[in-house]
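> test case, fold it:
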Amino acid sequence: MKNQLKAMFTKAEFYMLTQYKVGKIYDMMMGETLQVYMYWCNMVWNRLSIPRRRFISWLVVQHRSQTTEKLARIGVSSSLACVICDQGDEIHKHLFSECPYIKISLLETKSWFGITVATQSLNRLIVWIDRSKKSKFRKNVWHANIYAFVYSVWRCKNDSYWQDLITRPHFLTDNCKRVVKERIRVVLPTIMAR
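Modelled structure (predicted):
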């Protein structure tokens, strides 16, 4: 912990702090990860999402899904390269916000749902959805869309790694649309009956 604090501040910067508060320093050290944990419960209890998509999204937000970087560390993969675009190391940040292939699909998905935030970061997108002044139903639909998108990326990555198949970005978007529409049709009559 001490070394992390030294890496964040020089002695001069540390002494210039007007007040030292442990909570404030902890928030600075955690960055956006802490914010996502605070908003995660809103995504988990969303009835419009299919449980397997919730689970995969939970792994992704927690940075616990198996990327090729993690697989290489344990000896399963021989390469760190992204199996989808082959333009960078496959870490969570690359796979869900920097991969050019995934960026295209995310932009199409966001525009279809009318999500206007400019961020490409999955974590910031989750926080933006929860902070938006939209109805609970619309937020749940957006969360279901994020689940469908993350699950589609996960499936695309696995298909690329295990079967050497790469799905078109437009197919990912179309799949998200189809899944969310079907789930709303299944769940909505139950919600309306209450």
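
> C-alpha from now on. contacts and neighbour counts both.
Will do.

> what packs against the helix or strand harbouring Arg155?
Using DSSP states H and E, Arg155 sits in helix 136-163. Packed against helix 136-163, as judged by 3 or more Cα pairs under 8 Å, 6 or more residues apart in numbering; DSSP states H and E, are the following elements: helix 51-61, helix 100-113, helix 122-131, helix 169-193.

> and those: which comes nearest Leu80?
With Cα to Cα as the measure, helix 100-113 is the member of those nearest Leu80 (16.8 Å).

> Proceed likewise with the subsequent sequence, for comparison:
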Amino acid sequence: MQNGMNTREKLYRIGCCTSNACCICENATETRPHLFFDCDYSKAIVSLIKYWCGACILMSGAMTGGYGNGGGKLKQHVFAIILNDCIYHIWAQRNSSRINGALMVPSLVVQKIIEEVRQRIKLKCNAKVSRQEEVWLAHVGIRL
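Now for the predicted structure:
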């Protein structure tokens, strides 16, 4: 996330690509900010994820280290996992669109993200959780 991604804008600039348009929407130059913050496809994924977890998670948090509204270390850990999975899957869909011309609908991407988050939390969470955290985890479908 530190400008190391080979977006089309970057590839176009060095002559490796014939177009700098976003592989997903083709409505703007494919830069990192466009791909993760401005592209309607990414916005749809983030919107569905926010609805699922009931949190104000900002994609920009991935850049600044802020992972959404508070709630303790466990929630912050879950928010970080959610953001990482969103970034990974948006980039994977961008690559799929670029290489194969195929793109999953946002709701299917979100289903994959949710399942991965649930599995990762189940595997990694061995600490005691408060009653409030337990309720929130149950709300998002994570039973410890």
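
> after superposing, tell me the mean distance of the helix holding Arg155 of the first structure to the second structure.
Averaged over the aligned pairs, helix 136-163 of the first structure sits 0.4 Å from the second structure after superposition, using mean Cα distance after the TM-score superposition for the first structure.

> give the aligned range of that helix in the second structure.
Helix 136-163 of the first structure falls opposite residues 73-100 of the second structure when the two are matched by TM-score structural alignment.

> the matching stretch: which residues count as buried?
Taking 16 or more other Cα atoms under 10 Å as the basis for neighbour counts, the residues of stretch 73-100 of the second structure that come out buried are 74-76, 78-83, 85-87, 89-91, 93-97.

> hmm, Gly95 of the first structure is touching Ile102, no?
You called it Gly, but residue 95 of the first structure is Leu. Yes. Shown here, Leu95 of the first structure and Ile102 form a contact pair, counting by Cα atoms under 8 Å, at 7.3 Å.

> tell me which of those two has more neighbours.
Each of Leu95 of the first structure and Ile102 has its neighbours counted (other Cα atoms under 10 Å); Ile102 has more, 26 against 23.

> ok, now which ones touch that one?
By Cα atoms under 8 Å, 6 or more residues apart in numbering, Ile102 of the first structure lies in contact with 95-96, 153, 169.

> hmm, 10 Å instead?
If a contact means Cα atoms under 10 Å, 6 or more residues apart in numbering, then Ile102 of the first structure has 84-85, 94-96, 108, 120, 149-150, 153, 156, 168-170, 172-173 as its contacts.

> can you get me a residue count around the closest residue to His89 of the second structure other than its chain neighbours?
In space, not counting the residues next to it along the chain, His89 of the second structure is nearest to Val109; the distance is 7.0 Å by Cα to Cα, 6 or more residues apart in numbering. Using other Cα under 10 Å, Val109 of the second structure has 19 neighbouring residues.

> alignment lookup: Val109 of the second structure to the first structure.
Counting by TM-score structural alignment, the partner of Val109 of the second structure is Leu172.
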